[in-house]
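>>> Got a sequence here, can you build the structure:
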Amino acid sequence: LQAVFLGAIALGVGIFASQGIAYVIGSTRSFLDFTAQSDIRVLLTRTSLRFGVFAVIVVIVAQVIPSIGAARHTIISYKAERARTLRPPWWQRAWLDVLLLIPAGYGAYLLRQQGSIAVGQAGISGGPFDNPLLFLVPALVTLALTLFLLRILPKFMAGLAWLAGRLNGIGFLLASRYLSRDPSFYTAPLVLLILTLSLSIFTASLAVTLDRHLHDQSYYRIGADARLAELGVFSEGDGAGSGPFGAAFGEGGATEEDTSTIPESRWVFIPVSEHLRIDGIEGAARVGDYDARMQVGDGWLDAYFIGIDRIDFPKASYWRRDFAPASLGALMNSLALNPNGILLPRQFMADNSIRVGDSVQVQVSTFSYGADMSMTVVGEIDYFPTWYEEEDGPLIVGNLDYLFEEFGGQVPYDVWVRTAPGIDYNQMVRDLGTLDLRVVDWRATRPVIVAEQEQPSRQGLFGVLSVGFLAAALLTVLGFLLYALFSFRRRFIELGTLRAIGLSPGQMTAFLAWELLFLIMLGVVVGTLLGVLVS
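As a prediction, this is how the structure comes out:
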């Protein structure tokens, strides 16, 4: 009856508290970050009530089972067992902690076989949020190792007590002996502390990894804070030439009759520096991507040419140190010293026996313009923003101005811009229109990141983990407070006896302080190590 009464109270309070918790989960941006704008409407459904009633029934059963086990005791046997643990708990007798290490180890093996938690470039959504092993295995590993630690902990404390017996200090000796003899009394708060710390470290590490991956993936796909597709003014000439390559891009290769011709029509563009007149734009660079072909050996390969403005590109683009063996500044200097210089992927160069300094024949065609150029390899890269080898093929990075010179005129390109935080991109595009800069399409990285962070699957996961951590932390603190209180009350006569045989108040205080310090430090150290291990 007592359990039923407590369950009814918990269900009534939980109905109202759960609505607030659901709203908090809906406002979750990342782990312990509740700053997302949320207009979620929380509704109480019959399904929710059924789950609540089921949870209450489980808790009632969990409360009643220990009472059934206690019914076999007499008052004498009960007092004897409370005074000192006579046998290990049932899960140690059944070797449950050791058995749990088997599925935990197998799950860790499966995660290692999968490799990375990062999702592929084909899309940002999904990935780790669809993989339950990513969250179940660390929890199982932590639980199994924690239970196994409790098996060997009394022996460790006994060794510590043996060492303390050879040192001066009554409090340290009494605390270590007590913890080695009565592990059942501090098991619950210690397990709570270890699990809370280890899982919170893992969750925080996971959140940082996923947030950083989302940031890097979004910036890599777009290339900068924003990418603007602009059109200049196209002026028709008297006689536009025909397509520049003809068969050069077909199977037969180039012929004399298919040599490049320069149309008399021209594209006219406003200088890219005009973008800097708009409030919130801090950097702008021209970047053009065009279809190309490259001669390798006796054949031609389809390639992807990205032309950049070497001066402005570092001011606006997204770049990471591991994108190339050399720094971005060194790569730009190499392009500056060689107007016809190009950068090629390092693996592609190794596969085709190409070295820095070699000349490569490159053909680029777009908008009825074409160029057949002999270009010099001046550097190597591993990655480049917006380039995916599986989709685009081999990459060629060169000087955009040199390409335009070979074309005999400019062709449309994108403008990558670096913007101030909090900028309104729609207003930015309207302001650019007042300068006769025609933006036909645009993409910005920060709105993409915010939209992904507000995906229900992501919010739900990190919301549950955040609320669970806060609840576990509260229970851990409460558990240690109750442990200290009930431990003192249970050992009131014991402590009085120690005081009567001559222990000073300072020694008594040291005894209790060492006991709590042992438990807290052990929980913090083990929880931190396990959290780092599973991360």
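>>> going forward, measure contacts and count neighbours with C-alpha atoms only.
Will do.
>>> wait, doesn't G370 sit right on Q363?
Yes: with contact taken as C-alpha atoms under 8 Å, G370 and Q363 are classed as touching, separated by 7.3 Å.
>>> Could you tell me how far the closest residue to F323 other than its chain neighbours is located from F348?
In space, not counting the residues next to it along the chain, F323 is nearest to Y383; the distance is 4.7 Å by C-alpha to C-alpha, 6 or more residues apart in numbering. Distance, Y383 to F348, by C-alpha to C-alpha, to the nearest Å: 12 Å.
>>> Repeat that for G52.
Distance check for G52 against F348: by C-alpha to C-alpha, it reads 59 Å.
>>> The residue nearest the centre of the chain: which element?
Compute the mean C-alpha point of the chain, and by C-alpha atoms, centre = their mean the closest residue is L210, 1.6 Å away. L210 is located in helix 187-222, with elements delineated by DSSP states H and E.
>>> One more sequence to fold, the one below, so I can look at both together:
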Amino acid sequence: GQGGQGQGQGGQGQPGAPGSGNEPPPKLRYIEPPFEVFRELEGVEHAARVLTAKSNVVVSGKSLGQGMLMGIDNVDFAHVGWFRKDLFPIHQNLYLNLLGQYEQAVIIPTSFAEKHHIKPGDLMNITVSGQPVEFVVVAAVPYWPSQYPDEMPFFIANLEYVYDQAPITPYDVWLKMKDGAKVAPLLESLAAKNVDIATVKDVRNELITQKKHPARGGVFGILSLGFLVSVFVSLIGYILYWFFNLSSRVVQFGVLRAMGLSRRQLTGMLLLEQAFTAGLAIALGFGIGKLTSYLFLPFLQTAENVKTQVPPFRVIFDSRDTGQLYVVVGVMMLTGAALLFLHIRRLRVHQAVKLGEEK
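Got it, this is the predicted structure:
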């Protein structure tokens, strides 16, 4: 969840208040409530202050337009922010450590650095609440949590340094919640402690809403139904194949048993046969399926999604779905093995040999 905080103001009158005349509106002065309150809330694992503000960017006296300044406390953000490991050349904490080592440090997007030929060590001025603040570029990263570099470049800096140079402005509070923890009790606790919350955004509710979207449910329903039908047909075909295969080889099994092959050896032979035929086919099916997914699933993106999707599209295999597939395949193999055991136990050697003599 997120909540903006900041309360109190300077001056006597409100803008446009009766009797204010043509006097300029008083400048707002924000007072920061104690942040420890958020860490002590029930159900909260970690909390972090995150300031986001549109700012003008100047490098070497040249204005480079607007960007989104994000002020953070690096240690808190390391516990709360979610990073995808394959998006960064090195571990994300090494970038956060740079913020801790240099007070004036700023991390910029890779695309912005390449476009304007900015490298680590360059100076940069970013306007915060009308106050120009000087920063030193320490690193460039392709992506950052909650930021979209294609829409607007981001600049990650130390929150305390920003507040040392510019007036305090309301910031967001990012909370890492424990499993099953609710947001409503937090708001009641904060209200009891006289901490006003401007807005609340619960990502978990958004995820639930997206999962219940009709289009998503329809696509997943069709895929699940197709999977169940194909599994059912494959299972029936597998069972029928083994049933008729074993029935047609009764004479062969009888002769082998009469020649001295034990029941255990005959069972092992058939299990190996099953593993080399069905097992090889199943292994090839898994391999070809994964390869096909990697090759063709990226084509499901539309032209617009390719440009705006952050982080970029990737193919993932959910461990839960993969586990269900393994269970289904295991049931199929066990069914075949059970049929095999039953058939061998019911096999009467003398009848099979006699049947062979009649033929």
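>>> still on that earlier bit, which of Y383 and F348 of the first structure has more neighbours?
For Y383 of the first structure versus F348, the count of surrounding residues by other C-alpha atoms under 10 Å is larger for Y383: 19 against 16.
>>> Return the residue of the second structure aligned against that one.
Under the alignment by TM-score structural alignment, Y383 of the first structure pairs with Y143 in the second structure.
>>> ok, now Q347 of the first structure?
In the superposition onto the second structure, Q347 of the first structure corresponds to S111 when matched by TM-score structural alignment.
>>> For the second structure, which strand extends over the most residues?
Among the elements of the second structure assigned as strand by DSSP state E, the one spanning the most residues is strand 44-59.
>>> Tell me the buried residues in it?
Residues 44-58 are the ones in strand 44-59 of the second structure that count as buried (16 or more other C-alpha atoms under 10 Å).
>>> how close does the residue lying closest to the match of Q347 of the first structure once chain neighbours are set aside get to G65 of the second structure?
The shortest distance from S111 of the second structure to any residue that is not its chain neighbour, by C-alpha to C-alpha, 6+ apart, is 7.0 Å, and that residue is P142. Taken as C-alpha to C-alpha, the spacing of P142 of the second structure relative to G65 of the second structure amounts to 19 Å.
>>> Name the residue in these two with the higher neighbour count.
The residue with more neighbours, out of P142 of the second structure and G65, is P142; 16 against 11, by other C-alpha under 10 Å.
>>> I figured the more buried one was touching I107, is that so?
No: here P142 of the second structure does not reach I107: they are 10.3 Å apart, not a contact under C-alpha under 8 Å.
>>> Need the three-state assignment for L228 of the first structure.
For L228 of the first structure, the secondary-structure state derived from DSSP: H, G, I helix; E, B strand; the rest coil is strand.
>>> Map it across to the second structure for me.
L228 of the first structure maps onto G3 of the second structure when the alignment is built from TM-score structural alignment.
>>> Helices of the second structure, residue ranges please.
Listed in chain order, the helices of the second structure (DSSP state H) span residues 36-39, 74-80, 92-101, 110-116, 159-165, 184-192, 203-211, 214-248, 250-258, 263-274, 280-296, 303-308, 319-346, 349-358.
>>> List the single closest residue to the equivalent of V231 of the second structure over in the first structure in space, sequence neighbours excluded.
Using TM-score structural alignment as the criterion, the counterpart of V231 of the second structure in the first structure is A473. What sits nearest to A473 of the first structure in space, not counting adjacent residues and going by C-alpha to C-alpha, 6+ apart, is T196, at 6.3 Å.
>>> Tell me, how many residues neighbour that neighbour?
The burial metric for T196 of the first structure, expressed as a neighbour count using other C-alpha under 10 Å, is 25.
>>> got the contact list for it?
The neighbours of T196 of the first structure, taking C-alpha atoms under 8 Å, 6 or more residues apart in numbering as the test, are 469, 472-473, 476, 527.
>>> Most neighbours among the residues you listed, which one?
Neighbour counts for the contacts of T196 of the first structure were taken using other C-alpha under 10 Å; the highest belongs to G527, with 26 neighbours.
>>> what residue of the second structure matches up with that one?
With TM-score structural alignment as the criterion, G527 of the first structure lines up with G285 in the second structure.
>>> Could you tell me how far its match is located from I72 of the second structure?
Distance, G285 of the second structure to I72 of the second structure, by C-alpha to C-alpha: 48 Å.
>>> before we move on, what about I236 of the second structure?
59 Å.
>>> Who has more neighbours out of the two?
I72 (24 against 11).
>>> leaving aside the residues next to it on the chain, what's closest to Q507 of the first structure?
Nearest to Q507 of the first structure is G171, by C-alpha to C-alpha, 6+ apart, at 5.6 Å.
>>> swap that for I60 of the first structure, please
Using C-alpha to C-alpha, 6+ apart and skipping the chain neighbours, the partner closest in space to I60 of the first structure is A3 (5.4 Å).
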